[in-house]
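S.K.: Predicted model follows, preceded by the sequence.
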Amino acid sequence: MAKMLSGVTLVTRDGVEVDAGKYLDGKVVGLYFSASWCNPCKAFTPKLKKFYEEIKKRHPEFEVVFVSRDRESNSLVNYYLDQMGAWTYIPFGDPKIQELLTKFEIKTIPAMKIVKPDGKVVINDARTEIQDNMDNMENLYDGWMACYN
């Protein structure tokens, strides 16, 4: 994703804007498509947060980028700050959001994809895999890495 998102601004948990290309360089990236108005998203987000926090302890190279389907900036930011982990998001209104929705054929949310630096999808339905493997998070991540490398 680093190559594909180069030049795109991401916002960190601290509100700092960073260049996605530099920030994601060398990282294994999960794109998380979600929105504050989506009840299934609100049910899955705490699971993703737990997964992220556990995996980050042993795999600091793992990163999530929130790609919001919210209809206004305040909804995106409040949802992110209230419920999400210490990952990054693409700011509201950035045209890259629509580009990613189209490229990855996102029809429903929540959705999560694990992608390589060039944008190639490695894991198409990471959301279901996380949801179904909360007891085996490390094994799940190891399986992803077998596909990633």
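M.R.: Alright, I've got the coordinates.
S.K.: From here on, just use CA atoms for contacts and neighbour counts.
M.R.: Fine.
S.K.: Next up, the contacts around Ile90.
M.R.: Val8, Thr9, Leu10, Val11, Val65, Phe66, Val67, Ser68, Ile97 (Cα atoms under 8 Å, 6 or more residues apart in numbering).
S.K.: Of these, just say which sits nearest to Gly30.
M.R.: Set against Gly30, the nearest of the contacts of Ile90 by Cα to Cα is Val65 (6.3 Å).
S.K.: thought the closest one was touching Val28?
M.R.: No - contact status for Val65 versus Val28: not in contact, 10.6 Å apart, counting by Cα atoms under 8 Å.
S.K.: which stretches of this protein form helices?
M.R.: For the chain, applying DSSP state H gives helices covering 20-23, 39-58, 73-83, 95-103, 126-132, 137-148.
S.K.: Let me know which of the ones you listed is the nearest to Val115.
M.R.: Val115 lies closest to helix 137-148 among the helices of the chain, at 8.2 Å (Cα to Cα).
S.K.: alright, now check it against this:
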Amino acid sequence: MENIFGQTLVSKKGPTATRGLNNVPIILIYASASWCPPCREFFPSLVQFYNSANQSRKRIEIVWLSRDRNEDDFNNTKKNMPWLAVPYNPNNIAALLERYDIEVIPKLFLLNRNGSVAHTECRQDVVIKGIEAINEWERIRS
């Protein structure tokens, strides 16, 4: 995943090596922003889903792509997220948004091991299927 995200991601605890993603079965990208009402509405459900999914062992990781307008907004949002984020760099984030053709947020999608998109309807899966979505994503990704 280093070829996609670079060598380092960030969390509310600080920097973390991207290579840690290699041991996580499910990798999701979440594009959102603090100024986006649908993003703010979905956020509590996604936090609950993430925490439930990883309760007994690490089953999923989410990598956040911020559409925030400045680094202060990014940092304020990041401190409430249990998952990882691409460091705030508008050029790098813009390149990832373009690579994955993200025009509308919030957007949550599943990556294959090679970094291509495996499934684009993960937000709906979280809302409708809940934790059972993970079993489907594992089948899609294998």
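M.R.: Sure thing, it's come through. Quick caveat, the model's predicted, so the values are computed rather than measured.
S.K.: What TM-score do the two superposed chains give?
M.R.: Once the chains are overlaid, their TM-score stands at 0.90 when taken by TM-score structural alignment, normalised by the length of structure 2; 141 aligned residues with a Cα RMSD of 1.6 Å.
S.K.: still on that earlier bit, adding mean neighbour count and distance to Gly119 of structure 1 as columns, could you present the helices of structure 1 in TSV?
M.R.: Below are these laid out as TSV (neighbours: other Cα atoms under 10 Å; distance: least, Cα to Cα, whole Å):
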stretch	mean neighbour count	distance to Gly119 of structure 1
helix 20-23	18	12
helix 39-58	16	20
helix 73-83	15	24
helix 95-103	14	9
helix 126-132	17	15
helix 137-148	14	12
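S.K.: any chance of the ones you listed in CSV, plus distance to Pro117 of structure 1?
M.R.: Formatted as CSV, the helices of structure 1 follow (distance: least, Cα to Cα, whole Å):
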stretch, distance to Pro117 of structure 1
helix 20-23, 9
helix 39-58, 19
helix 73-83, 24
helix 95-103, 14
helix 126-132, 17
helix 137-148, 10
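S.K.: quick one: which of the ones you listed is nearest Ile114 of structure 1?
M.R.: Using Cα to Cα, the nearest of these to Ile114 of structure 1 is helix 126-132, at 6.6 Å.
S.K.: what's the matching range in structure 2 for the closest one?
M.R.: Following TM-score structural alignment, the partner segment of helix 126-132 of structure 1 in structure 2 covers residues 122-128.
S.K.: how far apart are that stretch and its match in structure 1?
M.R.: Its aligned residues in structure 1 lie a mean 1.1 Å from stretch 122-128 of structure 2 after superposition (mean Cα distance after the TM-score superposition for structure 1).
S.K.: Just checking the distance from that stretch to the centre of its chain.
M.R.: In terms of Cα atoms, centre = their mean, to the nearest Å, the centre of stretch 122-128 of structure 2 is found 14 Å from the chain centre.
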